[in-house]
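[1] Sequence and predicted model, in that order:
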Amino acid sequence: MKIVDAKVIVTCPGRNFVTLKITTDQGVYGIGDATLNGREKAVVSYLEDYLIPALIGRDPQQIEDIWQFFYRGAYWRRGPVGMTALAAIDVALWDIKAKLANMPLYQLLGGKSRERILTYTHANGKDLDSTLDAVRKAREKGYEAIRIQCGIPGIEKTYGVAKGDKSYEPADADLPSVEVWSTEKYLNFIPEVFAAVRKEFGNDIHLLHDVHHRLTPIEAARLGKDLEPYRLFWMEDAVAAENQESFKLIRQHTTTPLAVGEVFNSIHDCRELIQNQLIDYIRSTIVHAGGITHVRRIADFASLFNVRTGFHGATDLSPVCMGAALHFDYWVPNFGIQEHMAHSAQMDEVFPHAYQFERGYFTPGETPGHGVDIDEKLAAKYPYKRACLPVNRLEDGTLWHW
């Protein structure tokens, strides 16, 4: 069996998605997500100019050898562009292999380890009252785990909080927009938000929070300690993630569980965090961390140190990635939770899928492969539109972490 064709499909049904489709000489095809939010065309170029020409003619069943060829053979290893492109190839090949075996992907990985997949949604509001209302709506939909983000008094725009009734989409402009941030205002207000949520909804729901890399280690330690009475499921991305030593200081001061990893591309980005048990959940995604082949290694390594998975699942990952992630979630022994930021009806039309959601839980479906396809004719109706993530400045004008 040989790969005879591979092509990149770029579409924008409400936001940009990049999809790789690999076809074999037997007519079997697989697809993989190659979306890198705000840098989509960089991955397209890497695939079309460098990886696809070297992929044609190879045996699609040799997933491991192909992965090693593109990882080791590049010399310039790791990084978000290269690992996202490699992930697209890897997921498409796993899709093909599972289709050839006539079984859903989770069976090929080793079979299911649970009956359903716990997921968390976002409850975002411009102020405390609207945030509490968002939690009520999430509870009505059956969610047992909810990420809380709230507008901060005195700050015009806050991460995770949408304008008006629109769904939140951070990549909101052709070129990076500028937002203003105040750590002091944030730290003074956020504990009040969680106090109010617990007061109204009690202790029977899991609460999560995303700091989005904006604090120093000692500030993150303070926040974690302030949030301890409210028993968070996790505090996510508390500091800029490049310095793994930062988490040591946070860990010394708080028992609030810590999660990180959506910006990681390699096991080496999180190796010390995991082996030193400085985090509780690893959030590296299949699309940005080299595909199923590499994320399996991360998850297996994490299991040795009681670290569980918690895949990033915002809409900057296409339904193709969500489908692959849910099969992985169904199988992986050290599963923690799956993020769910629902795609629009328009996006779901472009990417028909077998996975199903019901009252706070997912199942991946029984369709051979990862169960997600792409309607190419429909995708062609939504041309690419450049959209960049914002940047942050402190109130005095200093550039800060977004």
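    Noted; the coordinates are in hand. Numbering: from 1, shown residues only.
[2] contacts, neighbours, all on C-alpha from now
    OK.
[3] gap between the two ends of stretch 246-261?
    14 Å (CA to CA, to the nearest Å).
[4] Same question for stretch 35-45.
    One end of stretch 35-45 sits 12 Å from the other (CA to CA).
[5] With stretch 73-86 instead?
    12 Å.
[6] Same question for stretch 370-383.
    Terminal-residue distance, stretch 370-383 (CA to CA): 25 Å.
[7] who touches P383 in this structure?
    10-12 (CA atoms under 8 Å, 6 or more residues apart in numbering).
[8] Use this one as the comparison:
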Amino acid sequence: MRIVEARVIVTSPGRNFVTLKIVTDEGVTGVGDATLNGRELAVEAYLREHVVPLLIGRDPARIEDTWQYLYQGAYWRRGPVTMSAIAAVDTALWDIKGKVAGLPVYQLLGGRSREGVTVYGHANGETVTEVLAEVARYLDLGYRAVRVQCGVPGLANTYGVSADKMFYEPADSALPTEATWSTERYLAHIPSVFARVRDEFGPDLRLLHDAHHRLTPIEAARLGSSLEPYALTWLEDPVRAELQEGFRLIRRHTTTPIATGEVFNSVWDASQLISEQLIDYIRMTVVRAGGISHLRRVFDFAALHHVRSGSHGATDLSPVCMAAALHLDISIPNFGLQEYMRHTPETDAVFPHGYHYDGGYLHPGEAPGLGVDIDEEAAARYPYSPAYLPVNRLEDGSIHPW
């Protein structure tokens, strides 16, 4: 069997996605997600101009060799564009291998370690009253874990708070919108939000919160300490991870568990955090971390250091990526949680899939391969639409991490 074609498909059924579809001479196809939110066409060009020509004629069964060829064979390595492109190839090849074997991919990864994948939802509101209503809605849907994001008094808008509560999408404009931020206002408000949530819903619901890289280490330590009475499952992305020493400072001052890694693209981005046990959950994703092959290595390394998975699963990861994540999630021994932001009906129609939600769990399904595809005719009805993530400024006008 040989690869005879690889198509890069860009579609926007409510938001932009980049998909690679690999075709073999025996008619078996595989799909991989290559979406990079706000920079989709950079990956599309990288695939089309630099990767696809290298795939023609290759044996699709040689997944590891192809991964090494695209990673080690290139002088310029890593980075979100390169690793998203490699991820698309790797994921598509696993899809093909599963179809050839007649097995779902998780069976090729060692089989089930659990019956279902526990997911968490994204409950948000401008006010605490709105947040409580959203948490209640997720509980009605059967969720066992909820990430809570709330507007901050005095700020016009806040990360994680959206008009459409079920289909959250921050990339909202052809040019970046600008938000205003105040760490002082935020730190003064958030503990009271969780006090209300715990008072309303009791101790059993797993609660999470995302600081979205906005704090200094000592600010994050203060927040973690103030949230300890409310027993969060994790505090997500408290600081930018370029200076990983900062996580050691956080560890000294709080027992609130820490999760990070959704912007990482290699095990080397996470090696210190994992090996020194400075985090509790690693949030790397299939699409950003070079595919199933490399992310499995990251999770295996994390397992040796008592770090669990907590993979990112926002709407900018297509159903192809979600399917791939679920096959990993259900097979690894150190699974923690899986983020699950639901896609719109239009997106689900473009990407028909076999995975399904039931009572707080996602299930990857039993179809051979990943159990997901792209309807190219439907995709063609939704052309690319420029959309940027916002830019953040402090109240004095200084640029601040979004």
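    Nice, thanks for sending it over. The shown structure was predicted, so the numbers you read here are calculated from the model rather than taken from an experiment.
[9] re the thing from before, from the contacts of P383 of structure 1, which is closest to F69 of structure 1?
    V10 (25.3 Å; CA to CA).
[10] and that closest one, what element?
    For V10 of structure 1, the element it lies in under DSSP states H and E is strand 3-11.
[11] What of A259 of structure 1?
    In the assignment (DSSP H and E), A259 of structure 1 maps to strand 258-260.
[12] Now find how far off-centre the next helix or strand after that strand is within its chain.
    Next helix or strand after strand 258-260 of structure 1 toward the C-terminus (DSSP H and E): helix 267-275. Relative to the chain's own centre, helix 267-275 of structure 1 is displaced by 18 Å; criterion: CA atoms, centre = their mean, to the nearest Å.
[13] how close does helix 267-275 of structure 1 sit to structure 2?
    On superposition with structure 2, the mean distance recorded for helix 267-275 of structure 1 (mean CA distance after the TM-score superposition for structure 1) is 0.2 Å.
[14] mean shift between the strand holding A259 of structure 1 and structure 2?
    Looks like 0.2 Å for strand 258-260 of structure 1 (mean CA distance after the TM-score superposition for structure 1).
[15] what's that strand packed up against?
    strand 234-236, strand 281-282 (3 or more CA pairs under 8 Å, 6 or more residues apart in numbering; DSSP states H and E).
[16] Could you rerun that using 10 Å?
    If contacts are counted by 3 or more CA pairs under 10 Å, 6 or more residues apart in numbering; DSSP states H and E, strand 258-260 of structure 1 sits against strand 206-210, strand 234-236, helix 246-253, strand 281-282, strand 308-311.
[17] Can you add mean neighbour count and distance to G291 of structure 1 and give the ones you listed back as JSON lines?
    Converted to JSON lines, these look like this (neighbours: other CA atoms under 10 Å; distance: least, CA to CA, whole Å):
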{"stretch": "strand 206-210", "mean neighbour count": "20", "distance to G291 of structure 1": "24"}
{"stretch": "strand 234-236", "mean neighbour count": "23", "distance to G291 of structure 1": "22"}
{"stretch": "helix 246-253", "mean neighbour count": "18", "distance to G291 of structure 1": "26"}
{"stretch": "strand 281-282", "mean neighbour count": "28", "distance to G291 of structure 1": "15"}
{"stretch": "strand 308-311", "mean neighbour count": "26", "distance to G291 of structure 1": "13"}
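[18] Among those, which comes closest to T293 of structure 1?
    strand 308-311 (15.2 Å).
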